[in-house]
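**Q** Next comes the sequence, and after it the predicted model I'd like to discuss.
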Amino acid sequence: MRLLHIQDLTLKEFVGRYPAYAILSHTWEDDEVLFADIANLEHARTKAGFNKVQQACRTAANDGLEWIWIDTCCIDKSSSAELSEALNSMFQWYEGSVVCYAYISDMLPDENLAHGLKKSRWVTRGWTLQELIAPDTIRFFDRDWHKREGDGGICDITQIDPNVISGRCPLSSIPVCHRMAWAASRVTTRIEDRAYSLLGIFGVNMPMLYGEGGRAFVRLQHEIIKSTNDLSIFAWIPREDQIISTQGQSPQFHSGIGLLAPGPENFTYSSSVKRIVDSVFDGEFSVTNNGIKITNELKLYQNKNGDERAYFFGLGHEIRDGTRNKELGIDLYKCAPNMFSRVGRPELSSLPYSGPAGQTERQVV
């Protein structure tokens, strides 16, 4: 980890043990001070981003700190190995800071904090999600670096549980689909960063492969599956343009979407999902070269068309359906022995009661 000295603006690398340091959360603007610029401070001072570096250092000095971490200038992005290590470690670096300064560059000095945050670019970016959650202490600053008191209703704005932001609730206790929902409306400049910015949120690591596009989000889900048996990772909704109808197939069923979500936006409505009390999935699921392999009971039901290939796979969670909670799951269509295709529906599914249920099969791919 490389830190910036707040007085002379020199960089020093620390391994293993780190001094107390502040950390900056911000959105990138034009003409930022980069790693290479620190070696030539005369040139760095001519850049628009130098004022942000300078103000962050002054704020850290006022807090009695000697070091600060700023992503624009503390990472040598010309080294792919260093960049990969930094992105995999970033959640821990924010978590280990004494204080995080959230600089909201588009918040006016006379603007109400809650209103300023709600319309800010900062709450829309993918990387700032972990920068909000990981630190124990976060302080907000407006465009002119005036400290803004309070939290600005950040929990209501982001739909993140206050106990998560305060650190009283471990992330591992939050259903996977809820954590995905936090990122559903956030954007990143690079499509791969939709996945890379969530590594710390799920406590996983993976190599950075810029150029892989949407495949990065699929790889992220593979890593999550390796580390948890939380079936809510499948509690997402496909968009219409992600559903491919199969000719000759029952019109109620569609294929081509698979069990894994194309992106975090598919979890937009998954924050309403609740884990069923005392429900523990005792089966197993894994990624294979032929899809997702799951060993668990399936419930056979007869849909309104009388199709006997309709199955329901419970996810150990529930959703509100009218006046009561109903078991959440995904609808499957049996397309071959031990082979099932996910049904494309525009809503989260609950156990259907339109026909008989009770027959089971033990394997899903």
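**A** Yep, that arrived. Residues are numbered from 1 along each chain as shown.
**Q** Could you use CA atoms for every contact and neighbour count after this?
**A** Will do.
**Q** what about Gln130, neighbour count?
**A** 22 (other CA atoms under 10 Å).
**Q** secondary structure element for it?
**A** helix 127-133 (DSSP states H and E).
**Q** For burial, what's the neighbour tally of the closest residue to Glu13 other than its chain neighbours?
**A** Of all residues not flanking Glu13 in the chain, Arg2 sits nearest, at 4.1 Å (CA to CA, 6 or more residues apart in numbering). Using other CA under 10 Å, Arg2 is surrounded by 20 other residues.
**Q** Wait, Arg2 touches Phe35, no?
**A** No. With contacts counted by CA atoms under 8 Å, Arg2 stays clear of Phe35, the gap being 10.4 Å.
**Q** residues contacting Thr59?
**A** Thr59 is in contact with no residue at all, counting by CA atoms under 8 Å, 6 or more residues apart in numbering.
**Q** let's bring in a second model and compare:
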Amino acid sequence: MFKWYRKATQCYAYLPDISTGGLSSRKPVRQDWYPAFQQSRWFTRGWTLQELMAPTSVEFFLVEGDRLGNKYTLMQELHGITRISVEALRGIPLDQFSVDERMSWVGRRQTKREEDMAYSLLGIFKVYMPLIYGEGHGNALARLQKEIKARSREESSLPQNVTSRNQSQAAQSYNGAVFYGPISGRHVVSGTHVTGGTNNFNFG
């Protein structure tokens, strides 16, 4: 999926939890939507990290269909919410950033399937591994670490003995960044539409 987003001509992120309150008589201004934008569930989903980082262009839309802007016009807001560096948001190759920094982008994100928290990072680290649902997040994390080590020279920055950690603990930490946590409540996803070439893809 990361490659699809990377090759897409345009991506659209629909934010169903952000509304201007029916202010249809004028264009929404920042004070109308920014507080809700900061709290949007879009920023808590594991898979939306690649939806943000992979495409050249991402357009954001409110529930009413009003356009907020794109990844570049909203860059400072996105940086403030995600703590992802402006340079990374601008499209500098992700392998220019350390393993630790890229892992920190996970932030408060969660996924419905525990293994997806690792699988959603494959494109961020330019690694490949088979998806084995049911293996658990501990095993998925261990395999991700192995693939990152095989590709990266930053072995000293990777945590040791990840597989020996208690897999039932509330959260796994990756050099200070919360990596896994319990999934509670209903998994709400936003719609992301990808347009590229002759194919259109819709992801919930």
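**A** Received, thanks. In this text the structure is predicted, and so the values were computed from the model without any measurement.
**Q** on that earlier part again, ok, average deviation of the helix holding Gln130 of the first structure from the second structure?
**A** Following the fit onto the second structure, the mean deviation recorded for helix 127-133 of the first structure is 0.3 Å by mean CA distance after the TM-score superposition for the first structure.
**Q** counting contacts, what elements does the helix or strand following that helix pack onto?
**A** Under the assignment DSSP H and E, the closest C-terminal helix or strand after helix 127-133 of the first structure is strand 138-141. For strand 138-141 of the first structure, the packing partners by 3 or more CA pairs under 8 Å, 6 or more residues apart in numbering; DSSP states H and E come out as strand 99-103, strand 147-148.
**Q** Can you point out the buried residues in strand 138-141 of the first structure?
**A** Using 16 or more other CA atoms under 10 Å as the test for burial, strand 138-141 of the first structure gives 138-141.
**Q** so how far is Ser57 of the second structure from the one residue sitting closest to the centre of the second structure?
**A** With distances taken as CA atoms, centre = their mean, the residue of the second structure nearest its centroid is Leu49 (1.2 Å). Distance of Leu49 of the second structure to Ser57 of the second structure, given as CA to CA, to the nearest Å: 14 Å.
**Q** same deal with Ser120 of the second structure?
**A** 19 Å.
**Q** Can I get the buried residues of strand 138-141 of the first structure in CSV including distance to Leu300 of the first structure?
**A** Shown next, in CSV, are the buried residues of strand 138-141 of the first structure (distance: CA to CA, whole Å):
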residue, distance to Leu300 of the first structure
Ile138, 50
Arg139, 53
Phe140, 53
Phe141, 56
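**Q** And for Lys7 of the second structure, the neighbour number?
**A** Neighbours of Lys7 of the second structure under the rule other CA under 10 Å: 16.
**Q** residues in contact with the residue nearest to it when sequence neighbours are not counted?
**A** Closest residue in space to Lys7 of the second structure, ignoring its immediate chain neighbours: Gly196 at 6.6 Å, by CA to CA, 6+ apart. Neighbouring residues of Gly196 of the second structure by CA under 8 Å, 6+ apart: 7-10.
**Q** what residue of the first structure takes the place of Gly196 of the second structure?
**A** Matched to the first structure by TM-score structural alignment, Gly196 of the second structure sits unpaired.
**Q** hang on, the earlier thing: so which of the helices and strands packed on strand 138-141 of the first structure is nearest Gly291 of the first structure?
**A** Closest of those to Gly291 of the first structure is strand 99-103, at 41.1 Å (criterion: CA to CA).
**Q** according to the alignment, the closest one goes to what range in the second structure?
**A** Counting by TM-score structural alignment, strand 99-103 of the first structure corresponds to 10-14 in the second structure.
**Q** which residues are in contact with the matching stretch?
**A** 5, 55-63, 65, 190-196.
**Q** average gap between that stretch and the first structure?
**A** With mean CA distance after the TM-score superposition for the first structure, stretch 10-14 of the second structure averages 0.9 Å from its match.
**Q** which of the residues in that stretch are buried?
**A** Buried-residue list, stretch 10-14 of the second structure, by 16+ other CA under 10 Å: 10-14.
**Q** for these, which one is nearest Trp105 of the second structure?
**A** Ala13 (18.6 Å).
**Q** measure the nearest residue to Thr9 of the second structure once chain neighbours are set aside to Trp4 of the second structure for me?
**A** Nearest residue to Thr9 of the second structure in three dimensions, chain neighbours excluded: Gly196, at 4.8 Å (CA to CA, 6+ apart). To Trp4 of the second structure, Gly196 of the second structure is 8 Å away according to CA to CA.
**Q** Over to Ala13 of the second structure?
**A** Ala13 of the second structure is 15 Å from Trp4 of the second structure, by CA to CA.
**Q** Aligned to Glu135 of the second structure, what sits in the first structure?
**A** Match for Glu135 of the second structure (TM-score structural alignment): Glu212.
**Q** The equivalent of Gly126 of the first structure over in the second structure: what's it in contact with?
**A** The equivalent of Gly126 of the first structure in the second structure is Gly46 (alignment by TM-score structural alignment). Counting by CA under 8 Å, 6+ apart, Gly46 of the second structure makes contact with 106, 109-111, 116-117, 120.
**Q** and what of Val176 of the first structure?
**A** Val176 of the first structure neighbours (CA under 8 Å, 6+ apart): 202, 230, 232-233.
**Q** Include neighbour count and distance to Leu87 of the first structure when you put the residues you listed into TSV, please.
**A** Below are the contacts of Val176 of the first structure laid out as TSV (neighbours: other CA atoms under 10 Å; distance: CA to CA, whole Å):
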residue	neighbour count	distance to Leu87 of the first structure
Phe202	19	13
Asp230	21	25
Ser232	22	25
Ile233	23	23
